[in-house]
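>>> The following comprises the amino acid sequence and a computationally predicted model.
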Amino acid sequence: MSGTGQPAARRLYGRRQGRKLRTGQAALLDDVLPRLRIALPDPPVTLDPAALFPRPVDDLWLEIGFGGGEHLSWQADRNRNVGLIGCEPFINGISTLLRDVEALGLDNVRIHPDDARPLIEALPDGCVGRTFLLFADPWPKARHHKRRFIQPETLDVLARILRSGAELRLASDNPGLVDWMLFHTRRHPAFRWTAERPADWRTRPADWPATRYEKKRLHGVPAFLRFVRR
């Protein structure tokens, strides 16, 4: 709580914008984003996932920090019966996703262009069938570890919105972050790691496309971690 008695505002780390947007990118933000944006009401209320999409969907998937949106648009294109929500504050990445949404004619994508946590808190219990957190900022310095998304308290919140049998997918090419995510998620009672042999986390699943960031291989060989909600 802050000194005013109100909850302290969360701080969002990382960039909101990179290089200047081209005219076409800016137009997508002006013309397409308002149609796909999830507006969180103030004061907060629980969202109705079924009301977010123009037609019924069979499941709801959530991607936290979708970067340039390559993974999200790939999943949405190949799973047209699933509604996908992407959270990302970086507007350059949002504009790239909007371009793909328009090019592919995707009506099953919705975007929260900000910190994922308020959106997650607005979702009802057990409504999500799959959550992705792929190649998040590793925050390698020890004093910055508290900025990492995977923490005991965020796992509690993810456990609330994921239904029994739902999947949590995590990936990183930073060994320190991989160890961190494994340590915290494996010890959380709501999640079970599915790996039985090294190939299960070293080999990319067929339905897990590479992201632009991953192709750069900035730190090392990626690890693909899959957990099931108990």
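Yes, it's here.
>>> Could you use CA atoms for every contact and neighbour count after this?
Noted.
>>> Can you give me every residue that contacts Leu12?
Asp115 (CA atoms under 8 Å, 6 or more residues apart in numbering).
>>> which stretches of the protein form helices?
23-31, 33-36, 70-78, 91-104, 116-122, 152-161, 175-187, 199-202, 212-216 (DSSP state H).
>>> Please name whichever of these is nearest to Tyr13.
helix 116-122 (12.0 Å; CA to CA).
>>> list the buried ones in the closest one?
For helix 116-122, a neighbour-count test (16 or more other CA atoms under 10 Å) marks Ala116, Leu119, Ile120, Glu121, Ala122 as buried.
>>> Now for those residues: which two are most distant?
Taking CA to CA, the two most distant members of the buried residues of helix 116-122 are Ala116 and Ala122; they sit 10.2 Å apart.
>>> picking that back up, could you dump the helices of the chain into TSV with distance to Pro56 added?
Shown next, in TSV, are the helices of the chain (distance: least, CA to CA, whole Å):
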stretch	distance to Pro56
helix 23-31	24
helix 33-36	16
helix 70-78	14
helix 91-104	18
helix 116-122	20
helix 152-161	19
helix 175-187	32
helix 199-202	34
helix 212-216	31
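>>> Out of these, flag the one nearest Asp59.
helix 70-78 (11.5 Å).
>>> Now do the closest one and helix 91-104, the angle between them.
Interaxial angle, helix 70-78 versus helix 91-104 (axes from the mean of the first three to the mean of the last three CA atoms, to 10 degrees): 20 degrees.
>>> need the contact list for the most centrally placed residue in the chain.
Nearest to the geometric centre of the chain sits Ile64, at 1.3 Å (CA atoms, centre = their mean). Under the criterion of CA under 8 Å, 6+ apart, the neighbours of Ile64 are Gly86, Cys87, Glu88, Ala116, Thr131, Phe132, Leu133, Leu134.
>>> Pasting the second one now:
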Amino acid sequence: MAEERRKRATEAFFGRRHGKRLRPKQDAALTAFLDHALLKLDAPPQDPAGLFAHPVEQVRLEIGFGGGEHLLNEVSRFPATGFIGVEPFVNGMAKLASALDEQGGFPANLRVYNDDATVLLDWLPEASISGIDLLYPDPWPKKKHWKRRFVNCVNLDRFARVLKPGSRFRFASDIDTYVDWTLQHCEAHQAFCWQAESADDWRLAYDGWPGTRYEAKAIREGRTPAYLTFLRV
């Protein structure tokens, strides 16, 4: 049944791909970064660890990394882990490229994909990923647009297929309706179990959490972030 739903689903990308025009230095940094790190979805790999320039012990995925604050922090904290960052928004990818340009190099444990994450998920081998982060995704707050939210039964099937048993799907948002939506969808999915040891767990940021500019804005505007972790059973 899960396989049939995946085959039936043809997702459209909702949202902007371009924002402000890039400055020449940003554009040059982005071009150099993509030449180095962009994944081309040719023949699917038997093991995504082979996608990296140097050996890695496991591979994690971050979908919609925005300006890249969290992704860069994790790449630095876990050099033996390979990270695939997905961001279709050109300006977000450019921010990450500029930050790396300022640091003077591209990490060997980072690859990126600049298109629809569902295509990448379908390309990856079964039980090959050790963690998925979906942090502050577009909430589509109007009820008529909720069907556009990335968390849905079809994409949870995709997550369940690529995640190794015992690995984690982490979701953060400051929008109450999306937090509730995600809890309900994950609790209804037999492959996921919410990891919460106390009533306040959802208020506690993840270990090593660097914060993001979007999160800081949400807090200034009086919205409370929620940090959910689901185990792939």
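Okay, I see it. Small disclaimer: the values here were computed from a predicted structure and weren't measured.
>>> TM-score them against each other, please.
The TM-score (TM-score structural alignment, normalised by the length of the first structure) is 0.91; 221 aligned residues with a CA RMSD of 1.6 Å.
>>> one step back: out of the contacts of Ile64 of the first structure, which ones does the second structure keep as well?
On the basis of both residues aligned by TM-score structural alignment, their matches' CA atoms under 8 Å, what survives of the contacts of Ile64 of the first structure in the second structure is Gly86, Cys87, Glu88, Ala116, Thr131, Phe132, Leu133, Leu134.
>>> Number of residues surrounding the third one?
By that I understand Glu88 of the first structure. 22 (other CA atoms under 10 Å).
>>> Now do the contacts for it.
So, once contact is read as CA under 8 Å, 6+ apart, Glu88 of the first structure ends up touching Ile64, Gly65, Phe66, Gly67, Ile94, Ile111, His112, Pro113, Asp114, Asp115, Ala116.
>>> can you check the fifth one too?
By CA under 8 Å, 6+ apart, the residues touching Thr131 of the first structure are Trp61, Leu62, Glu63, Ile64, Leu162, Glu167, Leu168, Arg169.
>>> Please repeat the previous calculation with a cut-off of 6 Å.
Residues near Thr131 of the first structure by CA atoms under 6 Å, 6 or more residues apart in numbering: Trp61, Leu62, Glu63, Leu168.
>>> after superposition, how close is the lengthiest strand in the second structure to the first structure?
Secondary structure of the second structure read by DSSP state E shows that its longest strand is strand 163-173. Averaged over the aligned pairs, strand 163-173 of the second structure sits 0.4 Å from the first structure after superposition, using mean CA distance after the TM-score superposition for the first structure.
>>> How about residues contacting that strand?
Contacts for strand 163-173 of the second structure (CA under 6 Å, 6+ apart): 127-136, 225-233.
>>> same check, this time on stretch 70-84 of the second structure
Here stretch 70-84 of the second structure has contacts from Val56, Glu57, Gln58, Val59, Arg60, Leu61, Asn109, Leu110, Arg111, Val112, using CA under 6 Å, 6+ apart.
>>> Endpoint to endpoint, it covers what distance?
Taking CA to CA, to the nearest Å, the first and last residues of stretch 70-84 of the second structure lie 12 Å apart.
>>> okay, the contacts of Glu88 of the first structure in TSV with distance to Val82 of the first structure next?
Below are these laid out as TSV (distance: CA to CA, whole Å):
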residue	distance to Val82 of the first structure
Ile64	16
Gly65	19
Phe66	17
Gly67	20
Ile94	20
Ile111	14
His112	17
Pro113	20
Asp114	22
Asp115	22
Ala116	19
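>>> I would like a ChimeraX command selecting only the buried ones among those residues, please.
Buried residues within these, by 16+ other CA under 10 Å, are selected in ChimeraX with:
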select :64,65,66,67,94,111,112,113,114,115,116
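>>> What is the nearest of the contacts of Glu88 of the first structure to Arg192 of the first structure?
Taking the contacts of Glu88 of the first structure together and measuring to Arg192 of the first structure by CA to CA, the closest member is Ile64, at 19.9 Å.
>>> any idea how far the closest one lies from His71 of the first structure?
For Ile64 of the first structure relative to His71 of the first structure (CA to CA), the value is 11 Å.
>>> again, but for Asp77 of the first structure
From Asp77 of the first structure to His71 of the first structure the distance is 10 Å (CA to CA).
>>> same thing with Trp180 of the first structure?
Trp180 of the first structure is 23 Å from His71 of the first structure, by CA to CA.
>>> Neighbour count: those two, which is higher?
Set side by side, Trp180 of the first structure and His71 give different neighbour counts by other CA under 10 Å, the larger being at His71 (20 against 17).
>>> and that one, how far is that from Pro140 of the first structure?
Applying CA to CA, the value for His71 of the first structure to Pro140 of the first structure is 24 Å.
>>> Repeat that for Val157 of the first structure.
Where Pro140 of the first structure is concerned, Val157 of the first structure sits at a distance of 24 Å (CA to CA).
>>> same deal with Phe53 of the first structure?
38 Å.
>>> Kindly report the same for Arg186 of the first structure.
Going from Arg186 of the first structure to Pro140 of the first structure by CA to CA gives 21 Å.
>>> ok, how many other residues are close to Arg148 of the first structure?
Neighbours of Arg148 of the first structure (other CA under 10 Å): 17.
>>> actually Lys143 of the second structure, not the one I typed
Lys143 of the second structure: 9 neighbours (other CA under 10 Å).
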